[in-house]
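S.K.: predicted model and sequence below, questions to follow.
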Amino acid sequence: MDDELFPRERTEVAPGAVHVPGWLDLRRQRELVEACREWARPPAGLRTVRTPGGGTMTARQVCLGLHWYPYGYARTAVDGDGAPVKPMPGWLAELGREAVAAAYGPPVEGGPAPAAPPGPDPNPVQGSVHGPVGDRAYDLAYDIPYDIPYDIALVNFYDGDARMGMHRDAEERAEDPVVSLSLGDSCVFRFGNTVSRGRPYRDVELRSGDLFVFGGPSRRAYHGVPKVLPGTAPPELGLTGRLNITLRVGGLG
């Protein structure tokens, strides 16, 4: 909200897990919503995910690059219409790299990730040190490169009653950071630990346009969405519900 008393600030929720409020402006949010509408169309469109135990996820999903299903990846919508998965757009992968730079601070000048703005980061994550390692630019605090080859996107749609239980993004072989972009209704995002689904965890309100990145020691942390806040989406988006775009690196060959 523009008129709130204390503006929301970038926060390191856990080591390597960073929340950047309001990262996407309204124009970029609109563009992403329209892109999600196109991706959701068949073939290999939006579907209900069924778990091996016979249950269903309340959030519906469409995938790009590779198709996620419980608990693996495929090149076709194996639990949907069987069609080949839609490709991962290059511009979306580049947005993921921009997100990492925004979360951890820009790489040094001359690094291989030109998406970061020039000059020093005005809001550095406490404890981060940035510099070159060999021919790549890294965040040295968590040894995370900036030239990350994002090749998978999961788009989840939540209506007002949808939830997401505590889980880990564990089917990928790569350890690159996960990038999460929020559009539409706000939600309570629960970010936990790497050992169990229980405490300790921290609840964070994610609003439309917010960025959340988790990598380094938090890459395999449990996380979930216990609650969506209906009616909180910016009216300019024309969206009822919440969209979450999650970018990952599979490392699957």
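M.R.: Looks like it came in fine.

S.K.: switch to C-alpha atoms for all contacts and neighbour counts from now on
M.R.: OK.

S.K.: now do the same contact list for the residue minimising distance to the centre of the chain.
M.R.: Ranked by distance to the mean C-alpha position of the chain (CA atoms, centre = their mean), the top residue is Ser180 at 1.4 Å. Residues counted as contacts of Ser180 (CA atoms under 8 Å, 6 or more residues apart in numbering) are Leu211, Phe212, Val213, Asn244, Ile245, Thr246, Leu247.

S.K.: okay, pairing it with this:
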Amino acid sequence: MRVQIRGFDIFKGYLDPAAQAALVGDIRDVAAVAPMFSPETPYGKPMSVRMTSAGAVGWYSDRSGYRYSPAHPEGQPWPPIPDAVLALWHGLTGLERAPDCCLVNYYRDGARMGMHQDRDEADFSWPVLSVSLGDAGLFRIGNTTRGGKTESLWLESGDVVVMGGDARLTYHGVDRIRFGSSSLLPKGGRINLTCRVAL
């Protein structure tokens, strides 16, 4: 089922359970090469999510600011973006251009992501594609400026979101996860993949 909210294209239940499990296996392979880490905001506060990346560059944050980096904090290059993730990107965006980065965020119980814009990329005309795996997350959609009325919906395992056009710089975030709502991840939690054209 496709739902549109403020320019966000939300494909509910797009991935069946077998495809979800296969993607989790792909992400484990990524994390074996580029282990998950806990980034720090420029303000010195640790983020509640753990993350890693795949692709030519990975997203990174520390006291120097938010940015894309060609190497993992431990120094090794990021692994390639899994083929199944690229197939989702090409299939739902219709673009030949592949993303430069697949950011992997892992939400444990109590983790959240504050309202933010994805604006560290060089060109905002390219969409962002987001994949939800595991426990449901309460996704909040705002406006192109801070404040104002927002709308929220639960993103469940297998849901895919495409954020492009007028929605590309809309503020959005994850207020909380419904820990234990999915059996996909043995220890619970939520994995979110976001594919971006960064360079």
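M.R.: Everything's here; your move. Please read these numbers as outputs of a predicted model, since none were measured by experiment.

S.K.: could I get the TM-score for this pair?
M.R.: Once the chains are overlaid, their TM-score stands at 0.91 when taken by TM-score structural alignment, normalised by the length of the second structure; 193 aligned residues with a CA RMSD of 1.6 Å.

S.K.: now the residue nearest to the centre of the first structure: how far from Tyr222 of the first structure?
M.R.: Here the criterion is CA to CA, to the nearest Å. By it, Ser180 of the first structure lies 14 Å from Tyr222 of the first structure.

S.K.: Val85 of the first structure now?
M.R.: According to CA to CA, Val85 of the first structure and Tyr222 of the first structure sit 27 Å apart.

S.K.: what's the answer for Met166 of the first structure, then?
M.R.: With the distance defined as CA to CA, Met166 of the first structure ends up 6 Å from Tyr222 of the first structure.

S.K.: do the same with Gly53 of the first structure
M.R.: Taking CA to CA as the criterion, Gly53 of the first structure is separated from Tyr222 of the first structure by 20 Å.

S.K.: again with Leu239 of the first structure
M.R.: With the distance defined as CA to CA, Leu239 of the first structure ends up 28 Å from Tyr222 of the first structure.

S.K.: out of these two, which sits in the busier spot?
M.R.: Taking neighbours as other CA atoms under 10 Å, Leu239 of the first structure and Tyr222 compare with Tyr222 leading, 22 against 17.

S.K.: burial check on the counterpart of Val18 of the first structure in the second structure, number of neighbours?
M.R.: Alignment note: Val18 of the first structure maps to Asp9 in the second structure; criterion TM-score structural alignment. Counted by other CA under 10 Å, the residues lying close to Asp9 of the second structure total 18.

S.K.: isn't Asp9 of the second structure right next to Thr93, touching?
M.R.: No. Distance between Asp9 of the second structure and Thr93: 10.4 Å, which falls outside the contact criterion (CA atoms under 8 Å).

S.K.: between the two, which contacts overlap?
M.R.: Common contacts of Asp9 of the second structure and Thr93, defined by CA under 8 Å, 6+ apart, comprise Val162.

S.K.: can you confirm Trp91 of the first structure is in a strand?
M.R.: No. Going by DSSP: H, G, I helix; E, B strand; the rest coil, the assignment for Trp91 of the first structure is helix, not a strand.

S.K.: run a quick neighbour tally on it.
M.R.: Other residues within reach of Trp91 of the first structure by the criterion other CA under 10 Å amount to 9.

S.K.: so how far is Asp151 of the first structure from it?
M.R.: Distance of Trp91 of the first structure to Asp151 of the first structure, computed by CA to CA: 11 Å.

S.K.: now Val100 of the first structure
M.R.: Val100 of the first structure sits 15 Å away from Asp151 of the first structure, taking CA to CA as the criterion.

S.K.: look at the two and report which has more neighbours.
M.R.: Here Val100 of the first structure and Asp151 are set side by side on neighbour count (other CA under 10 Å), and the busier one is Val100, at 31 against 21.

S.K.: what's near enough to touch that one?
M.R.: Residues in contact with Val100 of the first structure, defined by CA under 8 Å, 6+ apart, are Tyr146, Pro177, Val179, Val213.
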